[in-house]
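# need a structure here:
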Amino acid sequence: MSVINFVIDELTVNRLTKNMGWLETYIPEVATRLEGTDFSVVYDQEAGFDLLHIHMPLRLAYRLSNNGDHNYPIIYHGHATEDSFSVGRGAKYSLRIWFKKIASKSNIILCPSRSAEDYFRTLLPGHTIEQLNYGINLAKYSFSEESCISFREQYGIKDNELVVSCVGGISRRKGIDDFINISKRNPELKFMWVGGEYTDNTGIDIFYKMFARQGDISLKDLPDTILVTGYIKDIPAALSASNIFFFPSRHETQGLALIEAAANGRPIITRDLPVFREWLTPGKDCLMGGSEEEFDSCIRQLANDKELRHRLGREARNSAEKYHDINKTSQRLGQIYQELLD
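Just a heads-up that it's a prediction; the model follows:
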């Protein structure tokens, strides 16, 4: 049995952020399915493994990928690009150089979308790169009436309230400024942001803000009309309690929260970005907008049309099943491991 070393640099990540996102969803699901085949998954090991799979390009990844004595193949997973961070040009340049240093040591770069693939092909021309969609446990994220009822009771949401939700960290990159403005335009609706600030560490938070473009948004900036849950574990329940999923993020390498909402059968409104059009089609399984006015029109359209909400939600679930089944993703990943180890 081959040992795969997933490098997420957990100690460093825990110091930098409390927003674990896909590290707590995608990674464990993939690992569980790999464990049922010819592979054993370990985390952040310095030695005693057969293949290095870098998920977080931090200090541990740099050290292991630059170990001149290593005899293991390396996979670099392009979960993030420089645009995944709300920073200025100077910081972006530094991120680009850092990503390039580590990714260049890999045998193959895996990217969750064609948009991310294009970025890394520009960064490292001629390098072996493959696009591999994120997969999720579709059954886990399916709609649950029971979860809907219990979640609404827990957060004081009335049965007759129409809830517009988003899942993500509080930042301009995630589009929370548009979310706030749309909530002000629609006071008759309940808006819910599932997530919080990226860190509780004051020093790190100040550091983030120093490098953020145009400043950034914090909890104190949110109006009382928006329910903020903070980071919670039961994302499927929060989605089940929602009537509309509004995802105005300005940049994603794929957007795991969007995939989870689709799997839950939520009618989706999202920013019109190429990365989302790779698996979503406006009018068929979602609505898309590019401005505050367009978002507002989409919100009103769905709020006033229950049949449209049901149709878009049903088609979103079908698209999630087609493109983001964790079993298909894990199967292909296992094949890539075997190809590198043979």
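# going by C-alpha atoms from here, please, whenever you check contacts or count neighbours.
Noted.
# need the outlier residue of the protein, farthest from its centre.
residue 69 (34.5 Å; CA atoms, centre = their mean).
# any idea whether that residue is helix, strand or coil?
At residue 69 the chain is in coil, as set by DSSP: H, G, I helix; E, B strand; the rest coil.
# ok, the closest residue to residue 103 other than its chain neighbours - contacts?
Closest residue in space to residue 103, ignoring its immediate chain neighbours: residue 76 at 5.6 Å, by CA to CA, 6 or more residues apart in numbering. By CA atoms under 8 Å, 6 or more residues apart in numbering, the residues touching residue 76 are 53-55, 102-103, 106-110.
# just give me the closest of those to residue 211.
Of all the contacts of residue 76, residue 211 sits closest to residue 102, with 22.6 Å by CA to CA.
# my read is that the closest one contacts residue 62, right?
Yes - with contact defined as CA atoms under 8 Å, residue 102 reaches residue 62; the gap is 5.8 Å.
# let's compare: structure for the following, please.
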Amino acid sequence: MKILLYLEAEKFLRKSGIGRAIHHQKRALDIAGVDYTTNPHEDFDIAHINTYGIKSVMLLFRAKRMGKKVIYHGHSTKEDFRNSFIGSNLFAPIVKKYLTFLYRHADLVITPTDYSKQLITSYGVNVPVVAISNGIDLNKYRHSPEKEQAFKDHFHVLPDQKIVMCAGLYFKRKGIDDFVKVAEMMPDVRFIWFGETNLWTIPGWVRRLVKKNHPANVEFPGYIKGDIYEGAMTASDVFFFPSREETEGIVVLEALASDQNVVARDIPVYGGWLDHHAATLVSTNDDFVSALRGVLDGEIDKREAGRRVAESRSIESISSQLVAAYRQVLDN
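Below you'll find the model as predicted:
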């Protein structure tokens, strides 16, 4: 069995959750000892397509003509396309029809959570849909004094300075507006948002929010990966994720794997795998402030339960689930 893992526009998507997800797929197949390629011109048994551009569509139908099996990864839904790029709400119904068309032509759809499975099924997709987490590399996010020092040096973190961090694209969907509003309510705390988006692809008010319309205790350093980012995950005081819509939220898994306290918006995607024992899930800015203060003051500590959630969704655990899905497709 040989799998084609396909990611169109890798340079553009490397900063996104989809970019992270395909790295996890590669790691999962390495663990399982399953042969794979990322070159669509090589021979393969199953095309596992992660993207939605014209090259992905061409690959879908070329694989079908060759008699190959196709798995589409349901990273995207109409719901998580909304409130992102300029015009996204206007085009969301068209995106839904397009995604439905692609998913219907696959032999199987893999999507990260039961929530996203329910959404995709509700579109009228009549092929099998299975929920398999994107997974998380536990070893990558363990405490490391060297990585934590790299983070502190890069950001000139002062002793006893409280740090609240987030990671995501510059989208309203990600809650970037509430991140800034909560920071305004906590001027004694330093807020750092990791990640970036081309400023000309997002609405003007978001662009202005990132460039100048934020208080002095908020920073947007852009896309940072490696030791500095991983050190921030363990050395910060709390991971604050006010996202309004996700299909899973890989950065939440990264925070949980980092033994980090998580404060997040209480949204349906967390149902069935992330509960109030492992993270603080609330809905209003006042509640966000209260929860963040509770963590910073040592009154809330859910790290142990959060770590167990990350362990249940480790790359090792999803590796066998992916292989089972591949064999199911080949057997059918």
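# need the TM-score from the superposition.
The TM-score (TM-score structural alignment, normalised by the length of structure 2) is 0.90; 322 aligned residues with a CA RMSD of 2.0 Å.
# of the contacts of residue 76 of structure 1, which belong to strands?
Per DSSP state E, strands hold the following members of these: 53-54, 108-110.
# who's in contact with residue 46 of structure 2?
2-4, 68-71, 326, 330.
# that one matches what in structure 1?
Matched by TM-score structural alignment, residue 46 of structure 2 corresponds to residue 51 in structure 1.
# which residues does the residue nearest the centre of structure 1 contact?
In structure 1, the residue lying closest to the centroid (CA atoms, centre = their mean) is residue 256, at 3.4 Å. Residues near residue 256 of structure 1 by CA under 8 Å, 6+ apart: 22, 134.
# what's it aligned with over in structure 2?
Per TM-score structural alignment, the equivalent position to residue 256 of structure 1 in structure 2 is residue 250.
# what's near enough to touch residue 142 of structure 1?
Taking CA under 8 Å, 6+ apart as the test, what residue 142 of structure 1 contacts is 236, 263-265.
# mind running it again at 6 Å?
263-264 (CA atoms under 6 Å, 6 or more residues apart in numbering).
# could you do residue 310 of structure 2 as well?
Taking CA under 6 Å, 6+ apart, one finds 253, 256-257 in contact with residue 310 of structure 2.
# where do the strands sit along structure 2?
Under DSSP E, structure 2 gives strands at 2-6, 35-37, 46-49, 69-73, 108-111, 129-131, 163-167, 190-194, 218-222, 238-241, 262-265, 280-282.
# equivalent range in structure 1 for the last one?
Strand 280-282 of structure 2 lines up with residues 287-289 of structure 1 when matched by TM-score structural alignment.
# with structure 2 overlaid, report how far that stretch is off on average.
Superposed on structure 2, stretch 287-289 of structure 1 shows a mean distance of 1.3 Å to its aligned residues (mean CA distance after the TM-score superposition for structure 1).
# ok now that stretch, how far from the chain's centre?
19 Å (CA atoms, centre = their mean, to the nearest Å).
# and for it, what's in contact with it?
269-272, 282, 295.
# could you give the number of residues near residue 25 of structure 1?
Applying other CA atoms under 10 Å, we find 15 residues neighbouring residue 25 of structure 1.
# grab the nearest non-local neighbour of it.
Using CA to CA, 6+ apart, the nearest residue to residue 25 of structure 1 is residue 136, at 7.6 Å.
# returning to what we had before: which residue in structure 2 aligns with the residue nearest to residue 103 of structure 1?
Aligned by TM-score structural alignment, residue 76 of structure 1 pairs with residue 72 of structure 2.
# cool, and residue 139 of structure 1?
Residue 139 of structure 1 maps onto residue 139 in structure 2, by TM-score structural alignment.
# again, but for residue 175 of structure 1
Checking TM-score structural alignment: residue 175 of structure 1 goes with residue 175.
# how close does its match sit to residue 75 of structure 2?
From residue 175 of structure 2 over to residue 75 of structure 2 the distance is 19 Å, taken as CA to CA, to the nearest Å.
# show me where the stretch 201-332 of structure 2 has its helices.
204-211, 227-235, 250-257, 285-296, 303-312, 315-331 (DSSP state H, counting those that start in this stretch).
# ok, back up a step: and for the match of residue 139 of structure 1, the neighbour number?
10.
# thinking again about what came up before, need the winner for burial among the helices of the stretch 201-332 of structure 2.
Across these, averaging neighbours per residue (mean count of other CA atoms under 10 Å) puts helix 250-257 on top, at a mean of 25.
# what about residue 214 of structure 2, neighbour count?
Residue 214 of structure 2, neighbours per other CA under 10 Å, totals 18.
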